[in-house]
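# Sequence and predicted model, in that order:
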Amino acid sequence: MIVTLIVLCEIGFWVLLAAGLALRYVARKPRLGAAVLLCEPLLEVVLLVVTAVDLRNGAEPDWKHGLAAVYIGFTVALGHSTVKWVDARVAHRFAGGPPPVRPPRYGMARAAHEWRTAARWSLAAAIAIALLQAAAWYVGEEGDTGSLEMWRGTMLWVIGINLLIAGSYTLFPKREPKAPLGSGR
């Protein structure tokens, strides 16, 4: 049941996003579109409540409960930036908005971009870890929380990999290619 609800929440996220943007740009109803977009966090609240009720009703915590916590963490931390990313592209494509800003490609500007990305992903993982710990406390010492602990370890890997990527762009910044000879530069 939990996995089905996670899938439904993901589908719901994209349906609400499409509906909100369609209302904003196609129907020219920006307030109604914003209201629809603001309904997206309700999906995570529903998932959180159903997961908590499932655990409280005696379900053994397993990978599905951990996946729910991870999904919520990532949606909370990355959902807003995903909505902004899609919104910029839809505004450009269908409403005459400016072209979306591309991330920098070279130097310390790229490193700063990678650190911002790492911060968002690390926040997502930290929220997931906090939810996983809360679930473990919620179940208590009587329950087997091994699968929740496995997810916490995975989230620590996510943080570590993102910090490693950002650090590599800082220590080894990508340099802009030199113009070929005779190109007029």
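Everything's here; your move.
# rest of the way, CA atoms for contacts and neighbours
OK.
# what's the spacing between Val3 and Ala68?
Computed as CA to CA, to the nearest Å, the Val3 to Ala68 distance reads 8 Å.
# Compare neighbour counts for these two and give me the winner.
Using other CA atoms under 10 Å as the criterion, Val3 and Ala68 rank with Ala68 on top: 23 against 13.
# and here's the other structure:
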Amino acid sequence: MIVGLIIACEIGFWVLIALGLIARYVLRRPRLGAVLLVLTPVVDLVLLLAVGVDLRTGGDATRAHAIAAIYLGFSIVYGHRMIRWADAWFAHRFADGPRPVRLYGAAYAKACWQGVVRTALAAGIAAGVLVLLIAIAAPGADTDALAATYRVLAIILGAETVWAVSYTIWPRREPARVASEA
């Protein structure tokens, strides 16, 4: 059930974004678009409540519960950024907005390090959600799957850090055709 709910929440998140952007740029209804985009955190709240209720009513913690915690942490931290990215591309495509800029060199490396900070924050929130879920689980419930997830969060943060280090040492180069157009 929890896996299906996570999938439904992810789909709901992107459906709300798509509807919000369609309302904003295609239908020319910016207020409706803003309302739909502001509703995206409600999806996270629904998932958190469902997972909490499942654990509190006696369900044993599974990897799906742990994935829900990871999803929540990353959705909270990266959700606004994903909406901004989608908004920029939608504006470019449907409202004659400027083409979003692709970063290269030191600017890209800097963005990678900002990603490390965001990922650390997301992992911290996910860890906090895990602590909360372990605390509210029914007495005697097996919460080992939740406790084992801290290691996964460390691996995610480590991978993000390796990514940033690699692009600091070997910066992304601007393609020759892009450089010649500028």
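Alright, I've got the coordinates. Note that the structure is predicted; figures quoted are calculated from it, not measured.
# Let me know the secondary structure of the residue nearest in space to the middle of structure 2.
Nearest to the geometric centre of structure 2 sits Ser75, at 3.3 Å (CA atoms, centre = their mean). For Ser75 of structure 2, the secondary structure call by DSSP: H, G, I helix; E, B strand; the rest coil comes out as helix.
# Leu130 of structure 2 matches what in structure 1?
Using TM-score structural alignment, the partner of Leu130 of structure 2 in structure 1 is Leu132.
# got a list of what the aligned partner of the residue nearest to the centre of structure 2 in structure 1 touches?
Matched by TM-score structural alignment, Ser75 of structure 2 corresponds to Thr75 in structure 1. In this structure, Thr75 of structure 1 makes contact with Glu44, Ala124, judged by CA atoms under 8 Å, 6 or more residues apart in numbering.
# just Arg29 of structure 2 next, same as before
Ala23.
# next SSE after the helix or strand containing Ala69 of structure 2?
Element membership for Ala69 of structure 2 (DSSP states H and E) is helix 63-94. The helix or strand immediately downstream of helix 63-94 of structure 2 is helix 105-136, counting by DSSP H and E.
# now for that following helix, which elements pack on it?
Packing partners of helix 105-136 of structure 2 (3 or more CA pairs under 8 Å, 6 or more residues apart in numbering; DSSP states H and E): helix 40-56, helix 63-94, helix 144-147, helix 149-169.
# Go through those and name the closest to Ala111 of structure 2.
Of all these, helix 149-169 sits nearest to Ala111 of structure 2, with 8.4 Å by CA to CA.
# which parts of that closest one are buried?
Of the residues in helix 149-169 of structure 2, Thr149, Tyr150, Leu153, Ile156, Leu157, Glu160, Thr161, Trp163, Ala164, Tyr167, Thr168 count as buried by neighbour count, 16 or more other CA atoms under 10 Å.
# you'd agree the last one is up against Ala109?
This means Thr168 of structure 2. Yes: taking CA atoms under 8 Å as the definition, Thr168 of structure 2 is a contact partner of Ala109 at 5.2 Å.
# returning to what we had before: of all the helices and strands packed on helix 105-136 of structure 2, which one comes closest to Ile22 of structure 2?
Ile22 of structure 2 lies closest to helix 63-94 among these, at 8.4 Å (CA to CA).
# one step back: in the helix holding Ala69 of structure 2, which residues are buried?
By neighbour count on 16+ other CA under 10 Å, the buried set for helix 63-94 of structure 2 is 63-79, 83, 86-91.
# what's the mean distance for that helix versus structure 1?
By mean CA distance after the TM-score superposition for structure 1, the fitted helix 63-94 of structure 2 averages 0.8 Å away from its aligned residues in structure 1.
# Please compute how far that helix lies from its chain's middle.
Distance of helix 63-94 of structure 2 from its chain centroid, counting by CA atoms, centre = their mean, to the nearest Å, is 4 Å.
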